[in-house]
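Asker: Okay, here's the prediction I keep looking at, along with the sequence it came from:
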Amino acid sequence: MTTTSAPSSRPLTRQVSHRVSQSVFDGSRLRVVLLVDVNDGAQQQFLEAYEQLCNQVASVPGHVSDQLCQSIENPSQWLITSEWESAPPFLAWVNSEEHVQMVEPLHSCVRDTRSLRFHVVRETGGPAADPASGKRRLQASPRIGDGVIRHALTFTVKPGSEQTVAKILSDYAPPEPRVDDTTRLMRTSLFMHGNRVVRAIEVRGDLLAALRHVARQPEVRAVEEAINPYLEQERDLDDQESARVFFTRAALPAVHHVTAEREDPDAERHALYYPARPGRGMELARLLAQQDEAAADDPRNPVLCSTIFQRDDVVVRLIDVRDGLDAGDPALSLGLLDPAKAAELTTFADGDLTRLLKLARMDLITDRRSPRG
């Protein structure tokens, strides 16, 4: 396949396939819903913290508007909705250190929060306009999902401790896959690249419930405690705020996923780490997404499934590959068909794609599928 990359500003909805189950690069408006359970008696404190946050977020690029609502049935339940020009500017803000510090006053007066993000597909007033017109910027067509939520966590360990950490992370019993009647852990894949750890999970059902379920498992808690001395970012799992901040910073959201219509039960799972140039992480993730969508139509493509995770300048691509990572065209496996573009967006030293594939390849630590049931 010799297709070239599309301009980074081009909405992916124009070429979206029914195989694509997830993407933040549609170019359409984003609606964010935050459900908040406020501590008893802390409603005024919460309102004041929101007013401060509202004034700060109003100047964030891409932010359009927000509303704060209080339940008429339970005054402890609040709802914050916000609208953004598109998903990328929201993700750039919500994953920033600025956001971590900005929302700190809110967390001191709430019991629980739950964030939901939606592309606007239709609204009162008729069908979506042509995205090229720029009038309404609604998602042109619904995506076809597979019921699986994909998420990842990433953190770094102290240089020199990599082998010790890898052994700790590979040597424990997997957690119970069943969370409840509607949620189940499907797969957990853990990789390392130098001193960076990436743990990718696939969940059917409620992601937040699954993450809390895993955190309560004794074997998982023991592993987390064992790696604490080796983490570059200190944390105290017995301190709720310390743990929250650590895992907020460690979150590595899935920004795009595509599955080809070809299946292979023997496909191998690999992860590739792309060292983005400063400030170019989102642009790099968008380029990889565009090229993965185009490549999914090519029967010669060895990549059967691809999920791109991105936060700031950390970009990881999780792929299921037939016949091994090195068997096919390295450009297709790497997802970068243009060496010049790769050099522009990454810190790879040269444009030889075979060498770049080796540099990007992460070391597999564990890859566990839950039993069917």
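Answerer: Ah, there it is.

Asker: Going by C-alpha atoms from here, please, whenever you check contacts or count neighbours.
Answerer: Fine.

Asker: now that we're looking at Val110, how far away is Glu97 from it?
Answerer: As defined by Cα to Cα, to the nearest Å, Val110 lies at a distance of 20 Å from Glu97.

Asker: no no, Val38
Answerer: 24 Å.

Asker: between those two, which one's more packed in?
Answerer: With neighbours defined as other Cα atoms under 10 Å, Val38 and Glu97 compare such that Val38 has more, 22 against 12.

Asker: hang on, that one packs against Asp112?
Answerer: Yes. The criterion here is Cα atoms under 8 Å, and Val38 meets it with Asp112 at 7.3 Å.

Asker: got any residues that touch both of the two?
Answerer: Common contacts of Val38 and Asp112, defined by Cα atoms under 8 Å, 6 or more residues apart in numbering, are absent altogether.

Asker: Strands of the stretch 201-350 of the chain, start to end?
Answerer: Ranges of strands in the stretch 201-350 of the chain, per DSSP state E, counting those that start in this stretch, are 251-259, 268-275, 303-311, 314-321.

Asker: what's the most buried one of those?
Answerer: strand 303-311 (a mean of 25; mean count of other Cα atoms under 10 Å).

Asker: Could you check the angle it makes with strand 314-321?
Answerer: Using axes from the mean of the first three to the mean of the last three Cα atoms, to 10 degrees, the direction of strand 303-311 lies 170 degrees away from that of strand 314-321.

Asker: helices and strands around strand 303-311, which ones?
Answerer: Judged by 3 or more Cα pairs under 8 Å, 6 or more residues apart in numbering; DSSP states H and E, strand 303-311 is in contact with strand 148-156, strand 251-259, helix 281-295, strand 314-321.

Asker: ok, 6 Å please
Answerer: strand 251-259, strand 314-321 (3 or more Cα pairs under 6 Å, 6 or more residues apart in numbering; DSSP states H and E).

Asker: Quote the end-to-end distance of stretch 149-163.
Answerer: By Cα to Cα, the extent of stretch 149-163 from end to end equals 30 Å.

Asker: So which residues make contact with it?
Answerer: Here stretch 149-163 makes contact (Cα atoms under 6 Å, 6 or more residues apart in numbering) with 195-203, 230-232, 250-254.

Asker: Structure two is appended below for comparative analysis:
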Amino acid sequence: MTTTSERVSETFMREASQRVAQSVFDGSRLRVVLLVDVYDGAQQQFLEAYEQLCNQVASVPGHVSDQLCQSIENPSQWLITSEWESAPPFLTWVNSEDHVRMVEPLHSCVRDTRSLRFHVVRETGGPAAAAEPGGRGLQASPRIGDGLVRHALTFTVKPGSEEAVAEILAGYASPESRVDDTTQLCRTSLFMHGNRVVRAIEVRGDLLAALRHVAKQPEVRAVEEAINPYLEQDRDLDDPEAARLFFTRAALPAVHHVTSGQDSADAVRQALYYPAREGCGMRLAELLARQDAAASDDPRTPLLRSTIFQRDDVVVRLVDVREGFDNVAMLGLSEPAEATELAELLEAEALHADRAGAKDGVAAHQLNIPRMDLVTDRRAPDA
């Protein structure tokens, strides 16, 4: 049986559509680079913690190999590189609670880390280098992006507090958008569905530098402190370790971004929340990636841009569409079989009651994909 992942990968590898500016679903091998700054005198402790972690990671599906390197100039600087069969198994692991527990022994000896993820595009040397790029598990062609890095955070608030939280999140003063000469916070879009909050940001330049900059801004600190009493998961922003753990769990990475190559002055931003069945989040995100690819290839499409964010079983589709188009959930759904496949990956609450008892699939109109409520959408004046 051909899986969703295989179908998506085959399509992307064959067509290498220039409209797909970012995707983890093309089947390419993944190289992960982790830069680590170790506390002075903690090198041996770090090495022992790494060896324990390395033995655990070796059994993770999709893991191929890893290397640990120490700087020849500064013994406190280390580099960990790992190779994975493709991006989805790595993201499934790195976003899991198992990963949170695995890396815990490192925290006491590490001052700072920075994780970078790359698809392998070309390689030299060895017999495999003579084969076609697609046959070597390489990204078929370079992505042509728009200079923006996209990321999101998601968390839940206590039921009954939604209105108060929305008022706080809508009313804060915008922070300084310029980080430095090369980095700028360009746009922040904030949505809610029930008690779930999603904050999507667009950054030109260094995402990590922008996140750290925003976290220090007094306007942002004030709003974060104001919503603290309403959070389902307690946090203490004055405790660096507690804050790091909260934002690690809240991270909602962008796994796919596509553009139709068109633009419109009256573009409308919408977000849809797709509650996946347990363990089906990545497959659901893959399927939506295929829908977006189909929608963007239609010259009459109302779709301007779409970004899919996914972590565990939380999937959010952020789209910019032409004004007046409201049927966003149906974009890219042209066949009943596609609607049935989507329904199989969704929690029961995302299906209309009239599907109950159906034995021959599900029609597109029977899908009940929740549209999130827009709380605020802000752009930097000079972005």
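Answerer: Done, it's in. What you see is a predicted model; the values in this text were computed from it and never measured.

Asker: dump the residue contacts of the residue positioned nearest the centre of structure 1.
Answerer: Nearest to the geometric centre of structure 1 sits Pro253, at 1.2 Å (Cα atoms, centre = their mean). Taking Cα under 6 Å, 6+ apart, we find Pro253 of structure 1 in contact with 151, 309.

Asker: Next one: it from Glu73 of structure 1, what distance?
Answerer: 34 Å.

Asker: sorry, back to before: ok, of the contacts of stretch 149-163 of structure 1, which come out buried?
Answerer: Among those, those classed as buried by 16 or more other Cα atoms under 10 Å are 195-203, 230-231, 250-254.

Asker: Determine which two of the residues you listed are furthest apart.
Answerer: Val203 and Tyr230 (28.0 Å; Cα to Cα).

Asker: chain center to stretch 169-189 of structure 1: distance?
Answerer: Centre-to-centre, stretch 169-189 of structure 1 and its host chain are 19 Å apart (Cα atoms, centre = their mean, to the nearest Å).

Asker: Out of the helices and strands packed on strand 303-311 of structure 1, which is closest to Ser141 of structure 1?
Answerer: Closest of those to Ser141 of structure 1 is strand 251-259, at 15.8 Å (criterion: Cα to Cα).

Asker: Give me the mean distance between the helix or strand encompassing Ala200 of structure 1 and structure 2.
Answerer: In this assignment (DSSP states H and E), Ala200 of structure 1 forms part of strand 196-204. Taking mean Cα distance after the TM-score superposition for structure 1, the mean distance separating strand 196-204 of structure 1 from the aligned residues in structure 2 is 0.3 Å.

Asker: Could you give the separation of that strand from the chain centroid?
Answerer: Here strand 196-204 of structure 1 is found 10 Å from its chain centre; the criterion is Cα atoms, centre = their mean.

Asker: Could you list every helix and strand that it packs against?
Answerer: Here strand 196-204 of structure 1 touches strand 148-156, strand 184-193, going by 3+ Cα pairs under 6 Å, 6+ apart.

Asker: ok, now which ones touch Thr183 of structure 2?
Answerer: For Thr183 of structure 2, the contacting residues are 204-206, by Cα under 6 Å, 6+ apart.

Asker: what do you get for Val57 of structure 2?
Answerer: Val57 of structure 2 makes no contacts at all, as judged by Cα under 6 Å, 6+ apart.

Asker: if I look at it, how far off is Ala87 of structure 2?
Answerer: To Ala87 of structure 2, Val57 of structure 2 is 15 Å away according to Cα to Cα.

Asker: again, but for Arg143 of structure 2
Answerer: Taken as Cα to Cα, the span from Arg143 of structure 2 to Ala87 of structure 2 is 15 Å.

Asker: Between these two, which has more neighbouring residues?
Answerer: Each of Arg143 of structure 2 and Ala87 has its neighbours counted (other Cα under 10 Å); Ala87 has more, 24 against 15.

Asker: roughly how far apart are the more buried one and Phe247 of structure 2?
Answerer: 21 Å.

Asker: In which helix or strand does Leu34 of structure 1 reside?
Answerer: strand 30-38.

Asker: you'd agree Ser260 of structure 2 is up against Ala294?
Answerer: No. If you go by Cα atoms under 6 Å, Ser260 of structure 2 and Ala294 don't touch, sitting 10.1 Å apart.

Asker: how many neighbours does the counterpart of Ala129 of structure 1 in structure 2 have?
Answerer: Aligned by TM-score structural alignment, Ala129 of structure 1 pairs with Glu132 of structure 2. With neighbours defined by other Cα under 10 Å, the count for Glu132 of structure 2 comes to 11.

Asker: now do Asp181 of structure 1
Answerer: By the measure other Cα under 10 Å, the count of residues near Asp181 of structure 1 is 7.
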